[in-house]
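Participant: coords please:
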Amino acid sequence: MADMLLFPDVEALLCTWLRTELGDIPVGNKLPNPRPDPFVLVQRHGGIRHTVVTDAAQVGLECWAASDAEAHDLAQLCRALLLYRLPGQILDGHTVYRVDEVGGPSNLPDPASSMPRWVMELQVHVRGLAA
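Facilitator: Predicted structure coming up:
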């Protein structure tokens, strides 16, 4: 019987990594109440097993800030970090092979509060580990 591979909790890996990269900016996979400004929400929206050893997790990022310009800049910073710095990193034993942009940053104010928010969708290719 072939070895089974288990894939990581990509939300948890990305939240931990982004917290380190962003410093004082809070990052999480659940929206706190009250929500701080600024704040980055990371949630897996699906994805597929791309190869025998890789998971292609589709991940949504939502970036809130006090102004449209600040929310935009935070989204662009997250975008640059994830697209250019994350590939090749080993997070909790899992290699991140590549990050693809599925939907670039979009201005989408929060429908509940009308606060400035920019959103994007990425695909994060991560290697699994033997069970």
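Participant: hey, let's count contacts and neighbours off CA atoms from now on
Facilitator: Noted.
Participant: check which helix or strand covers the closest residue to Gly28 other than its chain neighbours.
Facilitator: Excluding its sequence neighbours, the residue lying closest to Gly28 (CA to CA, 6 or more residues apart in numbering) is Leu41, at 5.2 Å. Using DSSP states H and E, Leu41 maps to strand 39-49.
Participant: now swap in Val52 and tell me
Facilitator: Using DSSP H and E, Val52 sits in no helix or strand.
Participant: distance of it relative to His125?
Facilitator: Note on Val52: its distance to His125, by CA to CA, to the nearest Å, is 12 Å.
Participant: could you also give me the structure for this second sequence? I'd like to compare it with the first:
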Amino acid sequence: MAAVTKPLVVFDDVQAAGAQVLRTALAGRPEPFAAGATVGTRVPDDRTPETPHLPYVLVAKDSDAPHPSMANARCTLRVTVWGEDEDAAHDLAMLCQGLLLIHSGPVIRSVKPGTGPLPAVDPPTGLPLSTLTVLANVRPHVLA
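Facilitator: So this is what the prediction gives:
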């Protein structure tokens, strides 16, 4: 009887994929609160109240849980949006949530709502922000 070998399966960087989804989807959006939005996976080093980089969208992976079969991973992505004011931060967060919920691609196969958007204030800068989470189903990537 021949030995059964399993394929070598990994999951691509869902945080980077989520940021790229939003970077692409926000480019050229007509909503004023989305104009000039920058999307990244870390807060800019030079962010201060004088240089706030607004609007700014941060995508971060909070957790992941591969399925035992390695056929899927379920990851929590946290999206934090800094805006000119509370309304702009909330509206852009809602738009980001909607854009992620309709996405299906080579890394992220589907997205479900998690929590938020929830309003907050950034302690270091005093800037208004809004944060949300989504649950992303991630496709496996077969290496061999």
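Participant: so what number do they get for TM-score?
Facilitator: Put the two chains on top of each other and the TM-score (TM-score structural alignment, normalised by the length of structure 1) is 0.88; 125 aligned residues with a CA RMSD of 1.3 Å.
Participant: counterpart of the residue nearest to Gly28 of structure 1 in structure 2?
Facilitator: The alignment partner of Leu41 of structure 1 in structure 2, by TM-score structural alignment, is Leu58.
Participant: pretty sure its match is touching Val81, no?
Facilitator: Yes. Contact criterion CA atoms under 8 Å: Leu58 of structure 2 and Val81 qualify, at 6.4 Å.
Participant: these two: who's more crowded?
Facilitator: Each of Leu58 of structure 2 and Val81 has its neighbours counted (other CA atoms under 10 Å); Val81 has more, 30 against 21.
Participant: centroid residue for structure 1?
Facilitator: Val42 (4.7 Å; CA atoms, centre = their mean).
Participant: would you list every one of the strands in structure 2?
Facilitator: For structure 2, the strands defined by DSSP state E occupy 9-11, 38-40, 56-66, 73-82, 108-113, 118-121, 128-138, 140-142.
Participant: could you dump these to TSV with distance to Leu95 of structure 2?
Facilitator: Below are the strands of structure 2 laid out as TSV (distance: least, CA to CA, whole Å):
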stretch	distance to Leu95 of structure 2
strand 9-11	26
strand 38-40	13
strand 56-66	11
strand 73-82	11
strand 108-113	13
strand 118-121	14
strand 128-138	11
strand 140-142	27
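Participant: ok, which of the ones you listed comes nearest Leu22 of structure 2?
Facilitator: Ranking the strands of structure 2 by distance to Leu22 of structure 2, with CA to CA as the measure, places strand 38-40 first at 7.0 Å.
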